[in-house]
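> pasting the structure only:
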């Protein structure tokens, strides 16, 4: 009896061990890419004002020096100095400040740093790496609940080998954001509405994407109403009050950090003020940066952009895709729309799209026979190979500070 219980427990945890093995192996490969590419890193010129450097890295660069490039320097600034008390420069104009970066991740790093005595160049990447492990486990559980364990493992594999997946082990917020998004979606999927409040509130202190979860709550709510009207859910009543409260929490969480910035600076629009200093910023989704980019690129860009939007809409409207459930489907549609409406056409788009992980299910459809399973695995193998090649490119061209124009790549 005891051995039987152990066998059941082992079979229950084995998929999670496989997920962690995939994560560990992929992160090891990315680490090799970073170490090799680090040889090309150059010192940041003191005269270069477009790159914020809190602590100069060692040259020749090590893994830890590359892992705290770009936005990580802003988080290091927050860990060492906290936040400034204004979003304006001496001339009264908006300037780039750490107020643009949300506080939960640097707060975690500061606490770990104090507990261990290690500096941010070690703590930041390590915290991200561990949070990333928790995130892929939650992604697996979320997707497995919706479409099954086999496809969930393939989604995790594609996520871990995506072009910008090395961001999961550098001092950025993608790991924490991915963990909180997947947790919120899974709790919503299980209808644990009270607990869903926790990751939503924390996400409001991590990334400016909480409004997307508000859209997902609306989709989930609409599906529950539709199901109830058709006599589904075994007659269970739709909890309108709890879902309405959850929607309000998601909307309020969207405004949490901008409101706190107003308190810190005494400037009501302090967050938007500092954001205006970044290239590609837009204060309204009615004027998306992508439209501005297309306006100067000619009619071919417009045609291609429209074709991409139409193709995406057609794919996401397929019954097999809607069968993912309102949480995965709603997040994918709303998040991709949010990225298009609010972000600029830069290389950052590759790491932003890591959050659109459910879209990988389009590439690994359900397979009802041995032949289709083999074809699906072959497709995944090709995609993994392509992903690893593009990872090397992303690390070499976007992450490492190499060449005279590195400060304008916006990773």
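Structure's in. What do you need? The structure presented is a predicted model; accordingly, all values stated were derived computationally and were not measured.
> all contacts plus neighbour counts: C-alpha atoms, from now on.
Will do.
> Buried ones in the helix or strand encompassing residue 309, by neighbour count?
Assigned by DSSP states H and E, residue 309 belongs to helix 299-316. Buried residues in helix 299-316, defined by neighbour count with 16 or more other CA atoms under 10 Å: residue 316.
> which residues touch that helix?
With contacts defined as CA atoms under 8 Å, 6 or more residues apart in numbering, helix 299-316 is touched by 294, 295, 321, 322, 329, 333.
> chain center to the biggest helix by length in the chain, what's the gap?
As assigned by DSSP state H, the longest helix anywhere in the chain is helix 2-37. How far helix 2-37 lies from its chain's middle: 21 Å, per CA atoms, centre = their mean, to the nearest Å.
> Specify the next element, helix or strand, located C-terminal of it.
By DSSP H and E, the next helix or strand past helix 2-37 is helix 63-66.
> distance between that following helix and the chain's centre?
21 Å.
> I'd like to know which elements that helix is packed against.
Judged by 3 or more CA pairs under 8 Å, 6 or more residues apart in numbering; DSSP states H and E, helix 63-66 is in contact with helix 2-37, helix 120-147.
> Throw those into a markdown table and include mean neighbour count and distance to residue 72, thanks.
Listed next are the helices and strands packed on helix 63-66 as a markdown table, based on neighbours: other CA atoms under 10 Å; distance: least, CA to CA, whole Å:
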| stretch | mean neighbour count | distance to residue 72 |
| --- | --- | --- |
| helix 2-37 | 15 | 15 |
| helix 120-147 | 22 | 8 |
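> Put this next to the first one:
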């Protein structure tokens, strides 16, 4: 799909406005409190420590895969995501949705502390799931994809219903 220069400039402008808008809340918090770190301090209260971009992904990688593989895991995740973004079905979604997914994942990598809410936080990447339907033109395949996603929703809901608080307390639902 070829795009004209005006379309690309519009997309670049939209990206710039979105980026500036992302800085608006921290600026408002700073203006309201007089503390330049008001926004990040408020957000980091949830994790019990200071906000250090990217670090929680490495910490979680080490926790899940050990000290050697854990350091590599975030890089593997980003590489796999890049391959998905460059795949034919995802390219068919167009540059706007691909850019949205790339920017949103970048935001998550910078600021999200991977935890039980990570699945919920990944839901805005649903356009990537849409691309699964573009792999084949077969009606049987596309019907299977729809059924699979519906079944996965049932699994998700059952998981939420079966969730129980941690033995020592805490509120960490999936």
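Yes, it's here. As the structure is a computational prediction, the values presented were derived from the model and not from experiment.
> quick one: which of the helices and strands packed on helix 63-66 of the first structure is nearest residue 411 of the first structure?
helix 2-37 (14.5 Å; CA to CA).
> hey, where'd the helices end up in the second structure?
5-22, 24-33, 38-44, 55-86, 88-91, 95-111, 118-121, 126-130, 139-162.
> Which one of those lies nearest to residue 173 of the second structure?
Of all the helices of the second structure, helix 139-162 comes closest under CA to CA, at 7.2 Å.
> for that closest one, the distance to its chain's centre please.
20 Å.
> How about residues contacting that helix?
Residues contacting helix 139-162 of the second structure (CA under 8 Å, 6+ apart): 132, 133, 136, 173, 174.
> can you put these in CSV and add distance to residue 54 of the second structure and neighbour count?
Shown next, in CSV, are the contacts of helix 139-162 of the second structure (distance: CA to CA, whole Å; neighbours: other CA atoms under 10 Å):
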residue, distance to residue 54 of the second structure, neighbour count
132, 29, 15
133, 32, 18
136, 36, 12
173, 23, 15
174, 21, 13
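> ok, those vs residue 114 of the second structure, which is closest?
Taking the contacts of helix 139-162 of the second structure together and measuring to residue 114 of the second structure by CA to CA, the closest member is residue 174, at 11.3 Å.
> Tell me the spatial nearest neighbour of the closest one, not counting adjacent residues.
For residue 174 of the second structure, ignoring the flanking residues on the chain, the nearest one in space by CA to CA, 6 or more residues apart in numbering is residue 116 at 4.5 Å.
> and the gap between the counterpart of residue 333 of the first structure in the second structure and residue 33 of the second structure?
For residue 333 of the first structure, the aligned residue in the second structure is residue 102 (criterion: TM-score structural alignment). Distance of residue 102 of the second structure to residue 33 of the second structure, given as CA to CA, to the nearest Å: 32 Å.
> who's more crowded, those two?
residue 102 (16 against 12; other CA atoms under 10 Å).
> Spit out the contact partners of the more buried one.
Here residue 102 of the second structure is in contact with residue 85 (CA under 8 Å, 6+ apart).
> State the distance from it to residue 146 of the second structure.
Counting by CA to CA, the gap from residue 102 of the second structure to residue 146 of the second structure is 24 Å.
> And for residue 84 of the second structure?
20 Å.
> Now for the aligned partner of residue 25 of the second structure in the first structure, how many residues are close by?
Superposed on the first structure with TM-score structural alignment, residue 25 of the second structure falls opposite residue 257. A count of neighbours around residue 257 of the first structure, defined by other CA under 10 Å, yields 22.
> Could you do residue 49 of the second structure as well?
10.
> now do residue 106 of the second structure
Residue 106 of the second structure: 14 neighbours (other CA under 10 Å).
> Please enumerate residues in contact with the helix or strand where residue 175 of the first structure lies?
Using DSSP H and E, residue 175 of the first structure maps to helix 174-189. Residues outside helix 174-189 of the first structure that contact it (CA under 8 Å, 6+ apart): 105, 128-129, 131-132, 134-136, 138-139, 141-142, 167-169, 193, 195-197, 199-200, 202-203, 206-207, 217, 220, 327-328, 351, 355.
> cool, and stretch 355-363 of the first structure?
143, 151, 155, 158-159, 178, 321, 328-329, 331-332, 335-336, 379-380.
> Check those against residue 109 of the first structure and report the nearest one.
Closest to residue 109 of the first structure, out of all of these and judged by CA to CA, is residue 178, at 17.0 Å.
> Tell me the residue in the second structure aligned with that closest one.
Checking with TM-score structural alignment, residue 178 of the first structure has no match.
> Now for whichever residue in the first structure pairs up with residue 123 of the second structure, how many residues are close by?
In the first structure, residue 123 of the second structure lines up with residue 354, judged by TM-score structural alignment. Counted with other CA under 10 Å, residues neighbouring residue 354 of the first structure total 22.
> where's residue 354 of the first structure relative to residue 64 of the first structure, distance?
23 Å.
> Now check residue 147 of the second structure against the first structure: what is it aligned to?
Using TM-score structural alignment, residue 147 of the second structure pairs with residue 381 in the first structure.
> Please report the number of neighbouring residues for that match.
With other CA under 10 Å as criterion, residue 381 of the first structure counts 15.
> distance of it from residue 198 of the first structure?
Taking CA to CA, one finds residue 381 of the first structure at 37 Å from residue 198 of the first structure.
> Likewise for residue 34 of the first structure?
34 Å.
> what does residue 365 of the first structure give?
32 Å.
> One more: residue 218 of the first structure?
For residue 218 of the first structure relative to residue 198 of the first structure (CA to CA), the value is 18 Å.
> Tell me which of the two has more neighbours.
With neighbours defined as other CA under 10 Å, residue 218 of the first structure and residue 198 compare such that residue 218 has more, 19 against 15.
> Please look at the more buried one and residue 247 and confirm they touch.
Yes. The pair residue 218 of the first structure / residue 247 is scored as a contact, 7.2 Å apart, by CA atoms under 8 Å.
> list residues touching both of the two?
Common neighbours of residue 218 of the first structure and residue 247 (CA under 8 Å, 6+ apart) do not exist.
> right, and the pair among the contacts of helix 299-316 of the first structure with maximum separation?
295 and 322 (33.3 Å).
> Between these two, tell me which one has more neighbours.
residue 322 (15 against 12).
> how near is that one to residue 144 of the first structure?
15 Å.
> With residue 22 of the first structure as the reference, measure out to residue 29 of the first structure.
11 Å.
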